[in-house]
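# Sequence and computational prediction follow.
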Amino acid sequence: MKTIESTSNKEIKALCKLHAKKGRLTRGQFLVEGMHLIEEAKEAGRLLKVFSIEPLDLGVECVLCFQPVLNKLSVQRSDASCIGLCSMVQGRSDLGDHVLLLMDVQDPGNMGTLIRSALSFGFRTIYYSNGCADPYSPKVVQASQGALFHTLLQEVKMESAIPALRKDGFWVAATALSAYSKFLHDVHFPKKTAFLLGNEGSGLPLSLIDLCDACIKVEMDCFESLNVGVAGSLCMYSCFIQNS
């Protein structure tokens, strides 16, 4: 079994480039930390290699590393025990009946939460804009709890993605607080439904809202708005219940 003792090892130095979005896109790979995420990656057939402090039998090459080496690969503050090298998802033609559209969702926690909720409620296709938090960044991966391994994540231009979905028979609903928005509990969701969610601070531009079939909002007892991760999860849950 291969062992890496030095943080100056060429492979380790190359893998450290995956800490940056540019490095991840160049190689089409990213790193995950901890057994839970590694096992999720293995289940999805996306685990390429494991770097560990002790031998692991996961059906892929396991490289033993001294603690300083693992810590160099890690983005956590505490000592790392195992890190997995994973492949980004390959595109597919079947979108399913439910699609989530994310426009400039910048907080990694919100991004990860929405990916996790999307998988839970049957939205296995997720389109996201260039202004979103990178779904393969460590914080988003952690917040998704491995859900990203079981969804199709695709960066798109919303101006063209929304019309394309509508042409394909999807009913696309924007989420926004406006006078003409329908309350969530009054909406009947067609079989093929897509939700468009916007930035945490500025929401959705009117140009994108105008491209959608409808505009919806979550009814509340008080307060003006919900966190985008919560609002999006409620919308997907409501659609899931209606179509179950």
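Here it is on my side, so go on.

# CA only for contacts and neighbour counts going forward, please
Fine.

# helix/strand/coil for the residue nearest to residue 133 when sequence neighbours are not counted?
Spatial nearest neighbour of residue 133, excluding adjacent residues (C-alpha to C-alpha, 6 or more residues apart in numbering): residue 106 at 4.7 Å. Of the three states, residue 106 takes coil under DSSP: H, G, I helix; E, B strand; the rest coil.

# Correct me if wrong: residue 106 contacts residue 135.
No: using C-alpha atoms under 8 Å, residue 106 is not in contact with residue 135, being 10.2 Å away.

# Just want to know which of the two has more residues nearby.
residue 135 (22 against 18; other C-alpha atoms under 10 Å).

# quick one: secondary structure of the more buried one?
Of the three states, residue 135 takes coil under three-state DSSP.

# Do I have it right that it meets residue 141?
Yes: with contacts counted by C-alpha under 8 Å, residue 135 reaches residue 141, the gap being 6.6 Å.

# Could you name every residue contacting both of those two?
Residues touching both residue 135 and residue 141 by C-alpha atoms under 8 Å, 6 or more residues apart in numbering: 112, 148.

# Start from the N-terminal end of this protein and give the strands.
3-4, 29-33, 47-52, 61-65, 82-87, 98-102, 125-128, 152-155, 171-175, 182-183, 193-197, 214-217 (DSSP state E).

# Packing partners of the second one?
Taking 3 or more C-alpha pairs under 8 Å, 6 or more residues apart in numbering; DSSP states H and E as the contact definition, the neighbouring helices and strands of strand 29-33 are strand 82-87, helix 138-144.

# Just list the residues touching residue 56, thanks.
Contact analysis of residue 56 by C-alpha under 8 Å, 6+ apart lists 50, 62.

# ok, and here's another one to check against it:
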Amino acid sequence: MITSVNNPKIKDLVRLHQAKYRKSTGKFLIENEHLIQEALDTGYLEEVFVIEGETFEFERQTQITVEVAKKLAQTQSVPQIIGVASKPQADDFKGNILFLEDLQDPGNVGTLLRSALSFGYQTVVLSPKSVDFTNDKVVRSSQGALFHLNMMEMSLPLFTKKAFQQGYQILGSVVSSGTSVRSLSVDKHALLLGNEGQGLSPQAIQASQILISIPTVAFESLNVAIAGSIMMYELNES
């Protein structure tokens, strides 16, 4: 059992609260038994830490005190179990793709990951300036969807070049004046969604083969997570 917050192992794990350290180690912390089970089922779980008296069926398990759990926690409540997961990192595209350009809100990204999984998108690519997808709020709002997706990080120029080479049709989402997503019929494609405040960059719009919009009276009232989810649903149905 680990009883001290000054334990070297605990100090090292606390550093995973920082995006820079998560990136360098390829690891991140997860709380909530459901998320930990998702990581276990998909092979990303490395070890777990449980408060004394609690149990979890995993061989690499260490008991900790409540004080240590508080130190590791990324939320206000004290988790009964904390997991260490390896970061999903795919090498190549698979299935239809969702590309997120410079999205900043963790809740939006987490919601879009859930929608991507629900509507048949197998790969999600984030630009370098997007929020880190191992951010605790992203992980929690995704409900573990990131463990079931082909997760990648890539610049827009490299992404579009690679997507074109592999025969993907690039669809850029715009607020208005685009082709109605409801009237579109496409097969192998990549859907590009832009920053919450600015939308897609001019470079992303230029790289898009088709610009698409949602035909609605007040589209601008939809945030990127809702709009992107609707688009993925419609494109999946087509």
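Now that the structure is in, tell me what you want to look at. No experiment lies behind these values; they were computed from the predicted model shown.

# Trace the residue nearest to residue 133 of structure 1 over to structure 2, please.
Using TM-score structural alignment, the partner of residue 106 of structure 1 in structure 2 is residue 104.

# got the contact list for its match?
Neighbours of residue 104 of structure 2 in contact, by C-alpha under 8 Å, 6+ apart: 129-131, 195-196.

# any idea which of the residues you listed is closest to residue 61 of structure 2?
residue 131 (30.1 Å; C-alpha to C-alpha).

# In contact with the closest one, which residues?
Neighbours of residue 131 of structure 2 in contact, by C-alpha under 8 Å, 6+ apart: 102-106, 109.

# ok, now with 7 Å
Residue 131 of structure 2 makes contact with 103-106, according to C-alpha atoms under 7 Å, 6 or more residues apart in numbering.

# on that earlier part again, want to throw the strands of structure 1 into TSV with distance to residue 223 of structure 1 and mean neighbour count?
Listed next are the strands of structure 1 as TSV, based on distance: least, C-alpha to C-alpha, whole Å; neighbours: other C-alpha atoms under 10 Å:
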stretch	distance to residue 223 of structure 1	mean neighbour count
strand 3-4	55	15
strand 29-33	37	24
strand 47-52	44	23
strand 61-65	51	21
strand 82-87	42	22
strand 98-102	23	25
strand 125-128	28	23
strand 152-155	32	19
strand 171-175	16	24
strand 182-183	15	16
strand 193-197	19	25
strand 214-217	13	21
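
# Those strands: which one's closest to residue 239 of structure 1?
Residue 239 of structure 1 lies closest, by C-alpha to C-alpha, to one member of these: strand 193-197, at 8.0 Å.

# The closest one corresponds to what range in structure 2?
Counting by TM-score structural alignment, strand 193-197 of structure 1 corresponds to 189-193 in structure 2.

# what's the single longest helix in structure 1?
helix 228-243 (DSSP state H).

# Next, the angle from that one to strand 98-102.
Here helix 228-243 of structure 1 runs at an angle of 170 degrees relative to strand 98-102 (axes from the mean of the first three to the mean of the last three C-alpha atoms, to 10 degrees).

# quick one: what's aligned to residue 11 of structure 1 in structure 2?
Per TM-score structural alignment, residue 11 of structure 1 is aligned with residue 9.

# Around its match, count how many other residues there are.
Neighbours of residue 9 of structure 2 under the rule other C-alpha under 10 Å: 11.

# now swap in residue 78 of structure 1 and tell me
Using other C-alpha under 10 Å, residue 78 of structure 1 has 8 other residues around it.

# need the contact list for it.
By C-alpha under 7 Å, 6+ apart, the contact set of residue 78 of structure 1 is empty.

# What lines up with it in structure 2?
By TM-score structural alignment, residue 78 of structure 1 lines up with residue 77 in structure 2.

# gap between that match and residue 43 of structure 2?
The spacing between residue 77 of structure 2 and residue 43 of structure 2, counted by C-alpha to C-alpha, to the nearest Å, is 27 Å.
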